[in-house]
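> Predicted structure and sequence below. I'll ask about it afterward.
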Amino acid sequence: MHNINRISYQKLGIALALLILAMLVVVPLFFIFMTSVYSGQELDMMAPLRVIMENELSQVFWNSIWLGICVVVGTTLLALPLAWIFARTDWARHTWLDVVFMIPFMTPPYIGSMGWILFMQKNGYIEQLIPSSSIVTPVFFSMFGMVAIMSLHLFPFLYLILRNALVQIGGSKEEAASVHGGSFLYSFRRVVMPLLLSSYAMGALLVFVKTIAEFGTPATFGRKIGYYVLTSEIHKYISSWPIDFGKATSMASILLTACLMIWYVQTLVSQRYTYSLISGKGSRGRLYRLQVWQRLLVWVFVAGLLLFSVGVPYFSIIAASLLKLRGVGLAWNNLTLQYYVDLLTWGSKSMQALMNSLSLSLVAATISVLLGTYFALMISRSKTWPQRITDLFSLLPNTVPGIVIVVGLILLWNSPWMPIPLYNTYGMVVLTYVVFFLPYTVQYVKSNFAQLDESLFQAGRVFGGSATYIFRKILLPLIIPGMLAGWMMTFTISVRELVASLMILPPSMETSATYIFSQFEQGKVSLGMAMAVISVGLTTLMLLGINKLSAKSKL
């Protein structure tokens, strides 16, 4: 009887999750899909494909796919060694570096791209510092440079997923391989990699869809090197005259189809390579003792990654924010702090924009964590088709460009029949942020939950624990790391969100991202860069505080 009631409650929970996700995600995307296949007179299901072929946009489509694949490879080369270092060596005690490695992801993509452009362009900062570098800098403005910029921006996301998975794996299985004569490479290839594959597939999928849905870097660096992708073309058809929303949504539909196919492959991998790693027996981590040359190699890798992901772009950003005159270049007598004084004046337009960003992001991140955790628990291990559909719906916001899903939300929430007057309000901005970034929390919590052995919950029920007790004493403590990672990720992305803010914000409201964008539009690059430094700095301090509180709670 108890099991019947539990199954009934679970079915009710999944039904409620599907209903919420349908209103938040599916219905807006349905509006987009109908716009792409219905011209007003007839329904043409092949219209999106015909738009791609007739307008010679197939090359742009393959540019997007190839860019996504290359960035997944790039982020893997950066994130996998880093995750192993911070999960399997004594570097694990340097938890504060987790927040430092989040700085690239907290930086708006168009800001990071502009930082690299200012640094590497002809007569840029590196040529001013090292004149002989003019031989190397032209090589950077190519596909290689674009992949490098986006990989350095996105690797923290994959790093957090892989590091958490490595911690969950523990060290006993590797020790068993060593006892039976297996070398480090053998145990890594035959033990760690199969156990890590499910989490990696999940993270790689989100990196891929984040790359092909990115607008900031293609709009800045991509345009400069002549590498066009679907997001830049969609933006062109929506923002430039003559506006052709039909073509824009047709391209979005093709992009969505490609991402759904990749999502299906990811689910197959996850089902095949998901294992229960945490059980009532407990596990302990294994920390490898590094030799001197290995420690030196780790230092070089970590320092180099910090240099290129944080040092170079932020040197350019800070330098640009301090220059009185850009034409004069780097010179001590050309530096000023006046832009920061103007921005931090209480009651100023810039300070109000900064406070708006922080408050919106705090509310959106908290709601996303609560909803995302609920959805992840309902999805469980995706054994039934309702759970798989819930998983798919939760991932959909990351499979289309932000500018397109925003239009879908506007069409839905501004409809005459909508009883809730949410459009053009503070709540609409929060709702849009939640829809945009819900997949991150779902995937982080789901990754943690998938590795919990069912015996933990069976033990709780055998000893008379109620469902509430099991959730509070067993489940919640084990998924809190995933919840915190999801909250941090959602908060940092919300602070820098540009596309949704530009289209959803009420007329009298600005955020730090829209403020920066407007300063660039007006040619005030130094003022925009100063705001970028302040907003990222405040976000970093908040995350360091959360990281410290989290570390204390584990003691």
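Here it is on my side, so go on.
> Going by C-alpha atoms from here, please, whenever you check contacts or count neighbours.
Noted.
> Helices along the stretch 251-400 of the chain, start to end?
Counting by DSSP state H, counting those that start in this stretch, residue ranges of the helices within the stretch 251-400 of the chain are 292-306, 312-322, 338-343, 349-379, 385-395.
> A further structure is provided below for comparison with the first:
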Amino acid sequence: MRANVVLIGAAVAALAVLVAMPLGFVALQAIFPQLAQGSLAAPLSHLAGTLGDPRLVELTLNTLKLGAGVVLAAAAIGIPLGTLRGLFALPAARLWDVLMLVPFMIPPYISALGWIMLLQPRGYLQQLLGIHAGPALFSFGGVVFVMTLNVVPVVYFAVSRTMAASGSRLALVGRVCGGGAWRCFLRITLPLALPGIAASLLLVFAMAIEEYGTPAALAANAGFFVLVTGIERRFSEWPIDLPGASVLSLILVALAMLAFAWQRRIVRGHGYETTTGKPMRGEALALGAWRWPVVALFALVAGIATFAPLFAIAATAFSRTLSGGLALGNMSLVHLQAIAASGSDALRALLTSLALGLGAAAVTGVVGVLVAYCVVKTRTRGRVVLDALAVLPNTMPGVVVGVGLILAWNQGFWPATPYNTWGILLLAYCCLLLPYPVRYSQAALMQIGDSLEAAARVHGAGMQTALIRILLPLLLPSLAAAMLLVFAVASRELVASLLLAPTGVQTVSLFIWRQFEQGSIGQGMAMSLVTVAVTTTVMLGATIWLERRQAGSAV
């Protein structure tokens, strides 16, 4: 019992610092319009004007439409591919994992710009094939298309790792008992994976409704605006409307909480677990005659999601001038040479981003396991509140989290503060990205019965020993996938970095952004290319090391 109290206390303290403080100050700003001036006067005096804005209903409906569209498209792509990866012996499986992760590591604003340069009139596709898709790209459908390719790895990795953990052995038992292949999949394998699928789709919805760069770049000219673009306008246009932006942010939170409640409703009553107390991975199934069609499907998705935007990024990075197009005489290393010439600035930005990404992955991994364990494996009152608080950051735009951290930590009563240090960036990344390890760990814990932990306790092991020696190794595949996603996002996060980076601290995203501001699009794309290459190498090495470690442990 005492160990339970310690774990719960640690989880509550971590959530209070990482989540409750910044989001609480955003809520206070929404209530007290003069909070930034240090006054609590005239509470809610601005509410009528904000809620009475006739554009608010349109912004809200557009946000729901965009979130639903991205969720449906990501599910249509990620669930089948994740199932094939998790259950079957897929040729070159590691390669497909890397290729599926690369789109997630490309910053959304860079990806959108890459698609613009590829599909716009006189873009790279028209230069190669004589056709373009400008009208389709600059529309609601184009936003859904680009955003889906960016977030589909969330669904793919959640489904593949969950399917791999539950394995095919139980489904094979069902086949022996007379069940058909599809019946066993729908009645055995799919229910075991349902928590992971629901968790990943909730994250996709939250990411879709809080993304700013892609809707602003692709659909603004078509008149399609969402809540997050409305929030950005209130921050950027004079007079700055912090209270109004905070109110719109709380509406975003409400939308995400509705999705959260819907997810719990879907999962409630479907908490399947293996009777042995742990997942049982069987041998990967042979694809047989479907081997090459499945490989062709993965190649098609990888070609569209990975190679198409990378081609546009690389073509821009290696082009001397944009107006010169894809002509051989226009190819040059001038932009990479310019980055190398900047020397310490570019290298420092890269090392800073890698260090912050690794730090955010480590912190959120530890906190995520603690929160998931308290929610799934204890009967503590307030578990639903902990769960909701852990998913809240994914419902808030990075700009709002940044403002919340400024309001929270830029107060005179603190004896010490991380404000204006690299620590404030780490807090921002951990706040924004905590839902990944929480959701992935919860999905894995829901598949692990209580018998193994109970057996360890009967034989004298304490809760800490049972957690570290039994549950954590079983959680490792899902947790490692979540931490890799945290690393990928943190190493290229932009909005919070723009607001919070102290003087003298520059991340990769800031370096790229400033190159674009200066009109050096080629140098920005060159730095993007270098960053993707470095982060992919780091993540590939981490994945290989984890797989070898697991294989060694199994032996």
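Yes, it's here. Please read all numbers here as calculations on a predicted model, not as lab measurements.
> How far off centre is stretch 194-212 of structure 1?
Centre-to-centre, stretch 194-212 of structure 1 and its host chain are 11 Å apart (CA atoms, centre = their mean, to the nearest Å).
> What lies in contact with it?
For stretch 194-212 of structure 1, contacts defined as CA atoms under 8 Å, 6 or more residues apart in numbering pick out 64-65, 67-69, 71-72, 76, 150, 154, 157-158, 161-162, 165-166, 169, 229-231, 259, 262-263, 266, 269-271, 273-275, 398-401, 443, 447.
> Please apply the same query to stretch 374-386 of structure 1.
Stretch 374-386 of structure 1 has contacts (CA under 8 Å, 6+ apart) with 10, 13-14, 17, 387-388, 390-391, 394, 442-443, 445-446, 449-450.
> Could you do stretch 292-303 of structure 1 as well?
By CA under 8 Å, 6+ apart, the list of residues contacting stretch 292-303 of structure 1 from outside reads 82, 85.
> Would you check the span in structure 2 matched by stretch 515-531 of structure 1?
On structure 2, the counterpart of stretch 515-531 of structure 1 by TM-score structural alignment is residues 511-527.
> For residue 23 of structure 1, find the nearest of the helices of the stretch 251-400 of structure 1.
Comparison of the helices of the stretch 251-400 of structure 1 against residue 23 of structure 1 by CA to CA identifies helix 385-395 as nearest, at 10.5 Å.
> Next secondary structure after the closest one?
As assigned by DSSP states H and E, the chain's next helix or strand after helix 385-395 of structure 1 is helix 402-413.
> still on that earlier bit, tell me the buried residues in the match of stretch 515-531 of structure 1?
Neighbour-count burial for stretch 511-527 of structure 2, counted by 16 or more other CA atoms under 10 Å, picks out 511-513, 515, 520-527.
> Over to stretch 273-284 of structure 2?
In stretch 273-284 of structure 2, counting by 16+ other CA under 10 Å, buried: 273, 278-282, 284.
> Repeat that for stretch 178-192 of structure 2.
For stretch 178-192 of structure 2, the neighbour count (16+ other CA under 10 Å) marks 184-185, 188-192 as buried.
> Which helix or which strand is home to residue 182 of structure 1?
Going by DSSP H and E, residue 182 of structure 1 is not in any helix or strand.
> Now do the same contact list for it.
Residue 182 of structure 1 touches nothing, counting by CA under 8 Å, 6+ apart.
> Map it onto structure 2.
Match for residue 182 of structure 1 (TM-score structural alignment): residue 179.
> measure its match to residue 272 of structure 2 for me?
Relative to residue 272 of structure 2, residue 179 of structure 2 is positioned 19 Å away (CA to CA, to the nearest Å).
> so where does whatever residue of structure 2 lines up with residue 159 of structure 1 fall, helix or strand?
Mapped onto structure 2 by TM-score structural alignment, residue 159 of structure 1 lines up with residue 156. Here residue 156 of structure 2 is covered by helix 140-166, with elements defined by DSSP H and E.
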